[in-house]
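**Q** Build me a structure from this.
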Amino acid sequence: MASISGVEPSRPSELARVEDRISFVYLEHAVIARDANALTATTEEGIMHIPSAGLLVLLLGPGTNVTHQAMTVLADSGAAIVWVGERGVRYYAGGRPLARSSRLLLKQASIVSNGRRRLALARRMYEMRFEGEDTRALTMQQLRGREGARIRNVYRDWSKRTAVEWDKRDYNPDDFAGGDPINQALSAANACLYGVVHAAVVAIGCSPGLGIVHTGHDLSFVYDIADLYKAEFSIPVAFEIVSSIEKGEIERENADLPQLVRREMRDRIRESRLIERIVRDVKGLLEKDELEGEVESGEDRHRLWDPKGDVEAGANYGGEARWLS
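**A** So this is what the prediction gives:
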């Protein structure tokens, strides 16, 4: 029988760990192709090579075209691909995740489908944001109320620190340019954060749609995890960049606000090792007592479910039972 053409898929051990990857690369008005195991981005300025094996997420802006071969190398490397529109409208797609085990996914699903366990995890997630507070007895309504008050205070605090005028979070996904500069900056910063969190969540084998606090959206869990870091990353970056423009530290005429925000987010994500932190936090939340082990580089574990315990796949169990005629 003739062999199937194409490159053999990589084994997990051959791929870079999530924590060691470049956070994201943003491209626009370019043709994305493949050269060996690297990506090429061809623009008016020439050809740029991007090491696909070390990339966590590729953000594709307006005017980008991607070849089939480029998508195959991205899929094999476990990188996520996120299409980002000028108006903030996003469509995402990803290759096979780095994880070859469904252990975290099964844990996530079991928590989401159990009301008591889901509430307990929601409390722990909020507790990560409420420093020094005990959330063990709070209802979801109380947790939402405290979070709403906390995030309002964060916005007000950064408004005072930077002297950037702040009213409220007000944006229209269909009219990015219609928002004021601070809301545009927040949308751009959050888009970067969502992209990185989404790529990390998928890479370790979790479902982006099985949210704990958020629900009903295919990115619910991404929003859950991203909310843990907004007050530390996207909100400060947005206010500081807008402040620098308003103070004349950055020339207003030449200021590309979304680009400035993306670059600052990329630098802070790298310097703080946020990707490593996301992986650690997600594992810690889902498996509080099982922080050991590298799930994303684990071996394939293809088994068959049985009420008495999983059994090996790839075996013929035809003689296991006597069928009634």
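
**Q** contacts, neighbours, all on C-alpha from now
**A** OK.

**Q** Please point out which parts of stretch 250-266 sit buried.
**A** By 16 or more other Cα atoms under 10 Å, the buried positions in stretch 250-266 come out as 250, 257, 258, 260, 261, 262, 263, 264, 265, 266.

**Q** what about that stretch, start to end distance?
**A** Start-to-end span of stretch 250-266 (Cα to Cα, to the nearest Å) is 18 Å.

**Q** Pull the residues that contact that stretch.
**A** Residues outside stretch 250-266 that contact it (Cα atoms under 8 Å, 6 or more residues apart in numbering) are 23-24, 181, 184-185, 188-189, 192-193, 233-234, 237-238, 241-242, 244-246.

**Q** The residues you listed, buried ones only, as a PyMOL selection?
**A** Buried residues within these, by 16+ other Cα under 10 Å, are selected in PyMOL with:
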select buried, resi 23+24+181+184+185+188+189+192+193+233+234+237+238+241+242+245+246
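
**Q** Give me the subset of the contacts of stretch 250-266 lying in helices.
**A** 181, 184-185, 188-189, 192-193, 234, 237-238, 241-242, 244-246 (DSSP state H).

**Q** and the gap between residue 132 and residue 143?
**A** 15 Å.

**Q** Among the ones in helices among the contacts of stretch 250-266, find me the one that's closest to residue 75.
**A** In terms of Cα to Cα, no member of the ones in helices among the contacts of stretch 250-266 lies closer to residue 75 than residue 192, at 20.0 Å.

**Q** so residue 210 touches residue 107, yeah?
**A** No: counting by Cα atoms under 8 Å, residue 210 stays clear of residue 107, with 10.9 Å between them.

**Q** Next, the structure of the following sequence, for comparison with the previous one:
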Amino acid sequence: MDDFSPSDLKAILHSRRANLYYLEYCRVMQKDGRVLYLTDTEKDNLYFNIPIANTTVLLLGNGTSITQAAMRMLAQAGVLVGFCGGGGTPLYMATEVEWLTPQSEYRPTEYLQGWLAFWFDETQRLAVAKQFQYARIEYLQKIWQNDRELRIEGFDITDGEIEKALNVFASRTENAAKPADILLTEAQLTKALYKYAANASGQTNFTRQHQSLDKANDFLNHGNYLAYGLAACCLWVLGIPHGFAVMHGKTRRGALVFDVADLIKDALILPWAFVCAKENATEQEFRQQVLQVFIDHKALDFMFDTVKSIALKDYSQEMIEERGL
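**A** Below you'll find the predicted structure:
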């Protein structure tokens, strides 16, 4: 450990990191230069290592505590730490997860500067909001077309009902005159996708309720907060504050996190929430499934690529090459 430095922890790009942890009823600590979590059993205490260099987000649920030394190492590795309720979601659905972001003033500047170059112009901000929606739909079409397991479960992107919903969405998004119009159109599409997913999984009486305890709603809540974790990580790495949203309202806390998370929610979280509910999966099984599809479909890469392309759209090619972007 003598030759070890904090910079070594960042050798793995955030978009390539494989792990997102949710812990409950344990103590997170630093021991012998590693971050561990300690669980209590009837007979003894068990230590488990957390590979922080390959971790993006650490969620601390019920009955957890963390030491200052562990937080220092997590910060050095650029791991986002969040406190949440049971199962990875807040105790109250109206409460946001509060992210503890590693404090570093040496994050990149070009993405924030590129973002602010358009953000104060209402017309340009609306155009970017539409870009987010187009990227979201392209990603959904790609995933549902290529994911064999989803096709087996009845999610067919060529289905007439889906094609009609996407065509209406594209038309209304193109004609939207303000962010509120886009949010309304987005809500209508998501409602149509809920209906389609419910029918495909045999849950015909489904109603979206954020505080409901049925499995489909519970898994949707859980999966959405996992997506929020990836989005928060993406924005932190790029140095873009969460307040510079393009859709969810300039005064809403964490609004840009919701914008970025929406890029993957319909494509990945929505179908697997219904599939896992149909199979009566446990919270842990659902979480493992979602984390695996994040990796399989490069969800974090997609977030990074989308946000970076928008932030750098007005940068000249010479500036991009000079900065190695």
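
**Q** Report the TM-score for the pair.
**A** Overlay of the two chains. TM-score (TM-score structural alignment, normalised by the length of the first structure): 0.76; 276 aligned residues with a Cα RMSD of 2.8 Å.

**Q** on that earlier part again, which of residue 132 and residue 143 of the first structure has more neighbours?
**A** The residue with more neighbours, out of residue 132 of the first structure and residue 143, is residue 143; 17 against 8, by other Cα atoms under 10 Å.

**Q** What does the more buried one correspond to in the second structure?
**A** Matched by TM-score structural alignment, residue 143 of the first structure corresponds to residue 182 in the second structure.

**Q** check contacts around that match.
**A** 129, 130, 172, 173, 176, 247.

**Q** Go ahead and list the helix or strand containing the second one.
**A** Just to be clear, that refers to residue 130 of the second structure. Using DSSP states H and E, residue 130 of the second structure falls within helix 122-146.

**Q** buried sites along that helix?
**A** Result for helix 122-146 of the second structure [16+ other Cα under 10 Å]: buried residues 125-130, 132-137, 139-141, 143-144.

**Q** SS state for residue 249 of the second structure?
**A** coil (DSSP: H, G, I helix; E, B strand; the rest coil).

**Q** correct me, but it touches residue 258?
**A** No: with contact defined as Cα under 8 Å, residue 249 of the second structure does not reach residue 258; the gap is 10.1 Å.

**Q** More neighbours: these two, which one.
**A** Taking neighbours as other Cα under 10 Å, residue 249 of the second structure and residue 258 compare with residue 258 leading, 23 against 17.

**Q** quick one, the host helix or strand of residue 169 of the second structure and helix 122-146 angle?
**A** Remark: residue 169 of the second structure resides in helix 160-175, with elements defined by DSSP H and E. Orientation of helix 160-175 of the second structure against helix 122-146 (axes from the mean of the first three to the mean of the last three Cα atoms, to 10 degrees) gives an angle of 160 degrees.

**Q** elements contacting helix 160-175 of the second structure?
**A** helix 122-146, helix 179-200 (3 or more Cα pairs under 8 Å, 6 or more residues apart in numbering; DSSP states H and E).

**Q** still on that earlier bit, who's more crowded, residue 210 and residue 107 of the first structure?
**A** Each of residue 210 of the first structure and residue 107 has its neighbours counted (other Cα under 10 Å); residue 210 has more, 23 against 13.

**Q** ok, so what distance separates the aligned residue in the second structure for that one from residue 269 of the second structure?
**A** Matched to the second structure by TM-score structural alignment, residue 210 of the first structure sits across from residue 244. Applying Cα to Cα, the value for residue 244 of the second structure to residue 269 of the second structure is 24 Å.

**Q** Residue 182 of the first structure: neighbouring residues, count only.
**A** 25.

**Q** my bad, residue 73 of the first structure
**A** Neighbour count of residue 73 of the first structure, defined by other Cα under 10 Å: 24.

**Q** Quickly find the element holding it.
**A** Following DSSP H and E, one finds residue 73 of the first structure within helix 68-77.

**Q** Can you pull out the residues in contact with the next helix or strand after that helix?
**A** Next along the chain after helix 68-77 of the first structure, taking DSSP H and E as the criterion, comes strand 80-84. For strand 80-84 of the first structure, the surrounding residues in contact (Cα under 8 Å, 6+ apart) are 56-62, 74, 90-95, 195, 198-199.

**Q** Having no further points to raise, I will conclude here.
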